[in-house]
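[1] I would like to see how this sequence folds:
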Amino acid sequence: MKKTLLSLAALAAVGGAALLAYALVPTTTPAIAGPAPSADDAALIEQGRYLAAAGDCTACHTAAGGAPFAGGVPIASPIGTIYSTNITPDPDTGIGGWSLDQFDRAVRHGLLPNGDTLYPAMPYPAYVRMHDEDIRAMYAYFMHAVPAVAQENRPTGIRWPLSMRWPLGIWRKTFAPDPQDTGFDASRYADARIARGAYLVQGPGHCGSCHTPRAFTLQEKALDESGSQYLAGGQIIDGWMAINLRGNLADGLGAWSEADIVELLRTGRNRHQAVVGPAMADVVLHSTQHLTDDDLGAIAAYLKTLPPSADEPSSFAPDPGTAQALQAGINDSRGAELWVDSCAACHRTDAMGYDRVFPRMPGNATVLAADPTTLVRLILVGSEMPSTRTAPSNLGMPGFAWRMSDEEVAELATFVRNGWGNRASAVTPAQVRRIRRDVEAEAAHREAPHDPTEVAERG
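    This is a model prediction of the structure:
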């Protein structure tokens, strides 16, 4: 037995050493040809400004009340909280000392100048598709148009040994695209407009980072439409479920027109529903509302090419029965009573709401999602639409956690998911209880003081 244990220990040591050696082998990446851009290239800098908006750099690198791009935004991960870093051109605490090649290696390949691998909270598996010239433009913008801010990077909330960097190198080499396979092949698309949309969605927009389900090893299950689960939803981001962006009629965008998609990306709302949750609100606020009409149209055109995902657990067919019963004063369930008492004033008894003001419930993709997390969280804590240039009213919904029990929230959510022609799974009190605990834990974490003993790391 002792010899067996020693042999196993030796094998484990050899295996660990092999993995460490594999992780530490330097990664070669193709260099961007030509000199670094200068501060005099106004057109290139403006292109970089646009691409930084398309990539939504603000949402992750600008903390609430903080200086633009100075970092410090908390990003939840399964192993702890990661804080975004300072990407202003400050030479000591930011990226001011980085060359164009070092910038490219970080953005497209997840590699820091010292060789460490970035946490994949940085969506470099998507950014690898960006063209060389777009990376050059972003470098020009960040180096010559963003004010330098001297702000030290905040420590991560990841404890040792999970905070060790070398396993990230294994993850990157196993799951991220080949570093030699940079750029985007537009020839795969017959239509130039759809190719442009695919580039924006797959590359700078990194939509799959939130809207594509991930494996247990945390890589996205597909990076483009060649995989049937690409943009099929299912990830929980900051407690909210990212919806299916494929052509499913119930829980996807199958019933949406291209104009509907453009309107939601431009204003945060359309005739079907509204943006809920802080992550997508930030996308609209800092990114998509600033894109050109042509680019928003291209994104919409590309998304409309995606067929429905194979798994369609929900369905919708308009049914006036629920509205007729409520209008007749027939509230034959606790869910119906709660709807009339707490929801109908804004969303009406027919649940059609008011276009672009109070979203409709029949056929609502968020309501019909396989996982009811977002609907439950919406009932518990409410939400607020982003205030955009073309739709400045940040209309909101209050939360009802303070006056509805877990059983009542489950009854209401189940009623909404199965009224007016909606057909989706019931919500249980146990599901509500779990989400309520998460909400309470998040509130406690926000109020907790920062732990100064955490070890600072670049992330």
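[2] Going by C-alpha atoms from here, please, whenever you check contacts or count neighbours.
    Fine.
[3] And for residue 346, the neighbour number?
    Neighbours of residue 346 under the rule other C-alpha atoms under 10 Å: 16.
[4] Surely it is in contact with residue 352?
    No. Applying C-alpha atoms under 8 Å, one finds residue 346 not in contact with residue 352, separated by 9.5 Å.
[5] hey, what's in contact with both of these two?
    By C-alpha atoms under 8 Å, 6 or more residues apart in numbering, residue 346 and residue 352 have no common neighbours.
[6] got a list of contacts for stretch 350-365?
    Contacts of stretch 350-365 (C-alpha under 8 Å, 6+ apart): 243-244, 250-253, 269-274, 316-318, 320, 322-324, 326, 344, 346-347, 367, 395, 416, 419-422.
[7] Do you have the strands of this protein handy? List them.
    For the chain, the strands defined by DSSP state E occupy 74-77, 80-83, 236-237, 240-241, 315-316, 382-384, 396-398, 422-423.
[8] before we go on, could you also do this sequence so I can check it against the first one:
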Amino acid sequence: MGDIIATNITPSEQYGIGRYTEAQFKQAVTRGIRADGSRLYPAMPYTAYQGMRDADIHALWVWINHAVPAVDKAAPQTALAFPWSVRPLMGIWNLFNNTPPAPAVPLATPELQRGYYLTEVLGHCSACHSPRNTLMGESSTRRLSGGDQNGWHAPNITSDPVSGIGGWSDQQLVQYLKTGNTPGKGVAAGGMGEVIEHSLSHLSDDDLQAIATWLRQIPPVRQDNETLAAWTHPQTSRDITTQTAGKALYESACAACHRAGGEGAYDNRFPSLTQNSTVGSLNPSNLVMTILDGVHREGDFVSTSMPAFRNALNDAQIADVTNYITAQFGDGKTRVTPAFVAQQRQGGERPLSVVLMGMAPWLLLAIVVILFAVWLLRRKNARHHSRG
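    Modelled structure (predicted):
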């Protein structure tokens, strides 16, 4: 659809929300309606924030107004193409896509209540980790079973032991949420790396445990083509002698950190590529995006940095090295093409609704041409009959 730019929410009276009342602030956060009455796009997750407690909204309001310095600078304006530019359409969208999900199980304990609130409301995890319907709302039938965002794939985090996180221990889940790095399971990059760096790493261990406990309650969803968890592919001897280009690229660009055997180094600071959910996934999106954009994540425990190869390698080279890595360290079957890499480089596969809307002007033109042709044909027939 285009770039949706987050607005200035410092207490600047001219450029931020300094003139908002607390009631107007709540309306924006929980209903997606600004002080001037215009609609916010649901990239601002008011669909989840509608479940926020009044006490938390008040605390956020006080903090923004008294602890955040005002920045007297206008943020760039969001300018989407028609019809996405018509903000009132969001009111219609809300009728179909703004119903909060019911808890998967009764919130019988304080830990479950806290976990639900952190995961489904404040954390709005489903916004990335759920597939989208035709109108780009969250799917209600396959919630948290995986979703695609700007080329990255937010994986299945239901309780399924193969497709989801059912095979992770609580300790592994908490470590991942806290640091973004769990040996033998996975490493956070892309949007999830940002979430961990700027949000989850600042939560208490009790809160992280509550999230892990809640995720255990999510009904399992299994992908049809998956029989092994992504991090459990056996490392057997594989014949990859034909992939000389990919091997050469790996040895020159990757092996110094990840080692020739993919075992990683420095206590997984350079992660192992074996028993790695990104490498072993049947969906190669995240592996390709990691090679394209690298990993850049700061934290109290360790800083993580992997260079981006977006400008250093072309699509064919990234496909070659990806195929070598998956053949050597992953499931041994996943293959990507240069065309797939080019698609990921541009942000991934476009949603069907965006494709159809992009075709709308041409479809309208075709309809006009057809109607005009029918009109001409009828006029010609009418003249023919009048002469007869």
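[9] Any chance you could compute the TM-score here?
    The TM-score (TM-score structural alignment, normalised by the length of structure 2) is 0.78; 342 aligned residues with a C-alpha RMSD of 2.9 Å.
[10] Can you report how many residues lie near the equivalent of residue 378 of structure 1 over in structure 2?
    Residue pairing (TM-score structural alignment): residue 378 of structure 1 is matched to residue 290 of structure 2. Counted with other C-alpha under 10 Å, residues neighbouring residue 290 of structure 2 total 20.
[11] what do you get for the one 5 residues further on?
    Burial measure for residue 295 of structure 2: 19 neighbouring residues, criterion other C-alpha under 10 Å.
[12] Repeat that for residue 148 of structure 1.
    23.
[13] And it, what's its match in structure 2?
    So, by TM-score structural alignment, residue 148 of structure 1 is matched to residue 70.
[14] mind checking how far that match is from residue 15 of structure 2?
    For residue 70 of structure 2, the distance to residue 15 of structure 2 equals 9 Å [C-alpha to C-alpha, to the nearest Å].
[15] now residue 178 of structure 2
    34 Å.
[16] what about these two, which has more around it?
    The neighbour comparison of residue 178 of structure 2 against residue 15 (other C-alpha under 10 Å) goes to residue 178, with 23 against 18.
[17] That one against residue 199, yeah?
    No. Counting by C-alpha under 8 Å, residue 178 of structure 2 does not reach residue 199; the two are 9.2 Å apart.
[18] Chain neighbours aside, what residue packs nearest to residue 202 of structure 2?
    Of all residues not flanking residue 202 of structure 2 in the chain, residue 178 sits nearest, at 7.7 Å (C-alpha to C-alpha, 6 or more residues apart in numbering).
[19] Quick one: the helices in the stretch 151-300 of structure 2, in order.
    With helices called from DSSP state H, counting those that start in this stretch, the stretch 151-300 of structure 2 shows them at 170-179, 190-198, 205-215, 244-253, 255-258, 277-280, 285-293.
[20] I'd like the ones you listed laid out as a markdown table, including distance to residue 129 of structure 2.
    Shown next, in a markdown table, are the helices of the stretch 151-300 of structure 2 (distance: least, C-alpha to C-alpha, whole Å):
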| stretch | distance to residue 129 of structure 2 |
| --- | --- |
| helix 170-179 | 15 |
| helix 190-198 | 10 |
| helix 205-215 | 12 |
| helix 244-253 | 30 |
| helix 255-258 | 28 |
| helix 277-280 | 15 |
| helix 285-293 | 14 |
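[21] Could you say which of the ones you listed is packed most deeply?
    helix 277-280 (a mean of 27; mean count of other C-alpha atoms under 10 Å).
[22] Residue 57 of structure 2 touches residue 26, doesn't it?
    Yes. With contact defined as C-alpha under 8 Å, residue 57 of structure 2 and residue 26 form a contacting pair (6.7 Å).
[23] which of those two has more neighbours?
    In this view residue 57 of structure 2 and residue 26 are compared by other C-alpha under 10 Å, and residue 26 has more residues nearby, 24 against 18.
[24] separation between the equivalent of the more buried one over in structure 1 and residue 313 of structure 1?
    Residue mapping for residue 26 of structure 2 onto structure 1 gives residue 104, with TM-score structural alignment as the criterion. For residue 104 of structure 1, the distance to residue 313 of structure 1 (C-alpha to C-alpha) stands at 42 Å.
[25] Structure 2: matching residues for stretch 127-138 of structure 1?
    Mapping stretch 127-138 of structure 1 onto structure 2 (TM-score structural alignment) gives residues 49-60.
[26] related to what we said a few turns ago, so which of the helices of the stretch 151-300 of structure 2 gets nearest residue 93 of structure 2?
    Distance to residue 93 of structure 2, taken as C-alpha to C-alpha, is lowest for helix 190-198 among the helices of the stretch 151-300 of structure 2, at 25.0 Å.
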